[in-house]
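Visitor: sequence first, predicted coordinates after that:
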Amino acid sequence: MSTLHDNNFDLKMIGLSDFNFTVTDYFITKEQPWDGISTSSNQKGAMITAKAGRKGSKETADWFKKNIINGSAIGCQTIDKLPSKLNFAFKGTMSFSHNGNSYIGKDIVIGQGHTAAFRNNWWIGGTNMSTLTDLPVGILSIIAQNFNQGKFLKAKVTFTISVGDVSSMGLNTISI
């Protein structure tokens, strides 16, 4: 029998508020339970909690890759460019407020896998995401996507993996 777990993914950003993720599609390994996601935020960041089973499959990773098409992805505690197995994955729209500005990003894909160190690691990607290079010391990976900011403005939102991150990533905004 499959077990339903609370799988927590933290996005760290000082001053974040009103975080939300609206799921438009998801995929989970056959016969594993899925009870959706919930979100919360405080002044230190946001948390996405996926209520789901944990059985990795190639089919779930293939769904994740299909949904980022020609975009990019990063994963915690891995050197792989894309996941080979995932427990579950979901796609949707992320929104939040920071320093009085509202941000909305579409077609973001998030998934949970498993590392060789017996830990459940997280992946994020999307069709509109690109991997950044020239990383500072202690930063393993950075990926960025343009988000709508207000009616006409755009901002670049980055997701950052630092040394030791397994179930969390940094979140930052850059005006463009």
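Guide: Perfect, thanks for sending it.
Visitor: C-alpha from now on. contacts and neighbour counts both.
Guide: OK.
Visitor: does S97 belong to a helix or a strand, and which?
Guide: strand 88-98 (DSSP states H and E).
Visitor: who are the packing partners of that strand?
Guide: Under the contact criterion of 3 or more Cα pairs under 8 Å, 6 or more residues apart in numbering; DSSP states H and E, strand 88-98 touches strand 16-28, helix 58-68, strand 101-112.
Visitor: in TSV, list these along with distance to M1 and mean neighbour count.
Guide: Formatted as TSV, the helices and strands packed on strand 88-98 follow (distance: least, Cα to Cα, whole Å; neighbours: other Cα atoms under 10 Å):
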stretch	distance to M1	mean neighbour count
strand 16-28	15	18
helix 58-68	19	20
strand 101-112	20	21
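Visitor: could you dump the ones you listed into JSON lines with distance to L140 added?
Guide: JSON lines is the format used below for those (distance: least, Cα to Cα, whole Å):
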{"stretch": "strand 16-28", "distance to L140": "23"}
{"stretch": "helix 58-68", "distance to L140": "21"}
{"stretch": "strand 101-112", "distance to L140": "18"}
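Visitor: in addition, the following structure is provided for comparison:
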Amino acid sequence: MSKVKEHANDFDLKMVGLSNFNFIVGENYSITDGQPWNGVSTTTNNEGATITVKAGRKKSTEVAEWFEKAIKNGSAIGCQTIDKLPKKLNFACKGTMSFTHGGNSYVGEDIVIAQGSTTGARNNWWIGGPNMATINDFPAGILSIISQNFKQGKLLKAKVTFTVFAGDVSSMTMNIISI
């Protein structure tokens, strides 16, 4: 019988100049039966933000199926994988991401993050959502880019991209493109 253990699972989003970062999940999450879930917290530092999910790490197809349903017809990317969607995940959660950058506040809704594992048994991260779109034609060294429109107030003001570089396992880079 395996031991049930809660871990502080950190997912770093790199963006210099980021402040007031938050990811609000509430009760919109999935975790393998019997595994602990103790919520999501965030911190901001001079290199970006960290989302910490306090949860167990037992992967299942049920959580991956929940992730796929949560992103609906949108798109997703994962670290250290070329798969379009995960086959098994430890946990997944859907929420609203908000932050300040360059004096402007941004809000993105229905963002889904999840943790699975690579074939090398390293825990890797996924991000996606029903409003996410995959970007093609990127330079060498970049594995995947995904983007979503974010609001400033009630107006669409920017597209936020999430980029996975070769070697990223527990982090992605964020950028803002004005629209």
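Guide: Done, it's in. This is a predicted model, so every value here is computed, not measured.
Visitor: returning to that earlier point: distance from the chain centre to the strand holding S97 of the first structure, please.
Guide: Taking Cα atoms, centre = their mean, to the nearest Å, the mean C-alpha location of strand 88-98 of the first structure is offset from the chain mean by 7 Å.
Visitor: quick revisit: out of the helices and strands packed on strand 88-98 of the first structure, nearest to C76 of the first structure?
Guide: strand 101-112 (9.6 Å; Cα to Cα).
Visitor: what span of the second structure lines up against that closest one?
Guide: Under TM-score structural alignment, the alignment places strand 101-112 of the first structure onto residues 104-115 of the second structure.
Visitor: tilt between the strand holding S97 of the first structure and strand 16-28?
Guide: 170 degrees (axes from the mean of the first three to the mean of the last three Cα atoms, to 10 degrees).
Visitor: quick one: contacts of strand 88-98 of the first structure?
Guide: Residues from elsewhere that reach strand 88-98 of the first structure (Cα atoms under 8 Å, 6 or more residues apart in numbering): 15-29, 52-56, 60-61, 63-64, 67, 102-113.
Visitor: that one vs the second structure - mean distance after superposition?
Guide: Its aligned residues in the second structure lie a mean 0.3 Å from strand 88-98 of the first structure after superposition (mean Cα distance after the TM-score superposition for the first structure).
Visitor: right, and the helices and strands packed on strand 88-98 of the first structure - which one's nearest F147 of the first structure?
Guide: The nearest among those, by Cα to Cα, is strand 101-112 at 4.5 Å.
Visitor: for the closest one, give me the average deviation versus the second structure.
Guide: Superposing on the second structure places strand 101-112 of the first structure at an average distance of 0.3 Å from its equivalents, by mean Cα distance after the TM-score superposition for the first structure.
Visitor: same for that strand, what does it pack against?
Guide: helix 58-68, strand 88-98, strand 122-126, strand 139-149.
Visitor: kindly recompute the last result at 6 Å.
Guide: Using 3 or more Cα pairs under 6 Å, 6 or more residues apart in numbering; DSSP states H and E as the contact test, the elements touching strand 101-112 of the first structure are strand 88-98, strand 122-126, strand 139-149.
Visitor: onto which residues of the second structure does the last one map?
Guide: In the comparison with the second structure, strand 139-149 of the first structure aligns to the range 142-152 (TM-score structural alignment).
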